[in-house]
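Trainee: need a structure here:
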Amino acid sequence: MPNIPLTGLMPPAMHRAALKLGERARRIWWRLRKPDLRGCALVPVNAQGAVLMVRHSYRAQDEWQLVTGGVDRGETHEQAAHRELAEEVGLTAQVLTPVLREPVPMHGALNDVIVFIARVDGEPQIDMREIAEARFFAPDALPAPMSHWACRYVAAALDHAGQSRSS
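Mentor: This is a model prediction of the structure:
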């Protein structure tokens, strides 16, 4: 039997609606259970130094954010980062470097997040399901509005990249 991805079983608009419902349910579950979570966030940067920003279909539509995701059972933060980058924007990290680790309160749960700077080649490929838009921006011309955490993570990654070049 062929391996058909579940995302291909419903139209993108229906999938986006299901993602929004799932996000609401997940937040309620986290408030009730207060699980320990593990997550990753990526600051993809191309050869020109531009930063890839995304708009998620199930979050505030006007807000630019980063590629993010949870770490699955049996997976490392780094493995999750590679997987999320491929799933959300169709890119592969040529180099993946951790730049920040922090506990992030999320709707009653605590998320152990590692932020990575990812050196990438190519253009993002999105399927208009989880990601509604993805574009590269020059570091001195980042889009507005950006989520507060995305601003911090981009600053940490670019600071790390600057330190790496001067070392």
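
Trainee: CA atoms for contacts and neighbours, from now on please.
Mentor: OK.

Trainee: which positions within stretch 68-77 qualify as buried?
Mentor: Of all the residues in stretch 68-77, those buried under the rule 16 or more other Cα atoms under 10 Å are 68-71, 77.

Trainee: I'd like the structure of this one too, to check against the first:
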Amino acid sequence: MLRLIERLLPRALHRALMPVAHRVRHRWRTWRGVPIAGVSVVITNISGDVLLLRHSYGPDVWALPGGGLKPGEDPADCARREIAEELGVELANLQPLKVLEEELSGSPHKAHLFTGVCDTRPVPDQREVVEARFFPSHSLPEPLGEVTRRRISAWRMRGIADQSSDS
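Mentor: The predicted structure is shown next:
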């Protein structure tokens, strides 16, 4: 029902309301401390560049695409849904990478990290996402959010643990 209401609002109004909704959600999570879960996706293009976003809400930093996991929702389905809603992209080869235990907004947070390759140009929804750009993985923009920095570090470390256990 909430998604339907969001889609009926004009984009500019929806975008203007997002910072307020973000602050309310942040304060609610801080007060409640209830465990939450979400997904992040490290999307690269064919050249290996990393897709980063600027959101219409929250800190003014570059971040990874993703979002909140609905109760009972499969994390991979959530990742596909978020990418399709926010960027108009379908990832054919979505791969699970790691599950990170974090704290967000004062609440325990389980972040399901995925990776995938995009062969089309993402189009920001202009509601939650106002900009989406690919950057060379060796030259990411600043400011980069701390949460994003940790998740990209986990992505960069992929396979290293497997290689060391093979020796």
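
Trainee: for the two chains, what TM-score is obtained?
Mentor: Once superposed, chain against chain, the TM-score is 0.86 (TM-score structural alignment, normalised by the length of the first structure); 161 aligned residues with a Cα RMSD of 2.2 Å.

Trainee: show me what Glu73 of the second structure aligns to in the first structure.
Mentor: With TM-score structural alignment defining the correspondence, Glu73 of the second structure maps onto Glu75 in the first structure.

Trainee: hang on, its match is in a strand, isn't it?
Mentor: No: counting by DSSP: H, G, I helix; E, B strand; the rest coil, Glu75 of the first structure is not part of a strand but coil.

Trainee: in the second structure, which spans are strands?
Mentor: In chain order, the second structure shows strands spanning 36-44, 50-55, 66-68, 95-104, 107-117, 129-135, with DSSP state E as the criterion.

Trainee: what range does stretch 126-143 of the first structure cover in the second structure?
Mentor: Counting by TM-score structural alignment, stretch 126-143 of the first structure lines up with residues 124-141 of the second structure.

Trainee: end to end, how far does the matching stretch reach?
Mentor: 18 Å (Cα to Cα, to the nearest Å).

Trainee: with stretch 104-122 of the second structure instead?
Mentor: The straight-line separation of the ends of stretch 104-122 of the second structure (Cα to Cα) is 27 Å.

Trainee: buried residues in it?
Mentor: By neighbour count on 16+ other Cα under 10 Å, the buried set for stretch 104-122 of the second structure is 104-118, 122.

Trainee: which one of those is nearest to Trp28 of the second structure?
Mentor: Distance to Trp28 of the second structure across these (Cα to Cα) is lowest for Ser105, with 8.6 Å.

Trainee: pretty sure that closest one contacts Arg23?
Mentor: No: between Ser105 of the second structure and Arg23 there is no contact, the gap being 10.0 Å when judged by Cα atoms under 8 Å.

Trainee: and the alignment partner in the second structure of Asp159 of the first structure, how close does it get to Cys78 of the second structure?
Mentor: With the correspondence set by TM-score structural alignment, Asp159 of the first structure lines up against Met157 in the second structure. Using Cα to Cα, one gets 24 Å for the distance from Met157 of the second structure to Cys78 of the second structure.

Trainee: before we move on, what about Leu51 of the second structure?
Mentor: Computed as Cα to Cα, the Leu51 of the second structure to Cys78 of the second structure distance reads 18 Å.

Trainee: look at the two and report which has more neighbours.
Mentor: Shown here are Leu51 of the second structure and Cys78; by other Cα atoms under 10 Å, Leu51 has more neighbours (24 against 20).

Trainee: which residues touch the residue nearest in space to the middle of the second structure?
Mentor: Nearest to the geometric centre of the second structure sits Gly66, at 2.4 Å (Cα atoms, centre = their mean). For Gly66 of the second structure, the contacting residues are 38-41, 79, 82-83, by Cα atoms under 8 Å, 6 or more residues apart in numbering.

Trainee: distance of it relative to Ile36 of the second structure?
Mentor: For Gly66 of the second structure, the distance to Ile36 of the second structure equals 14 Å [Cα to Cα].
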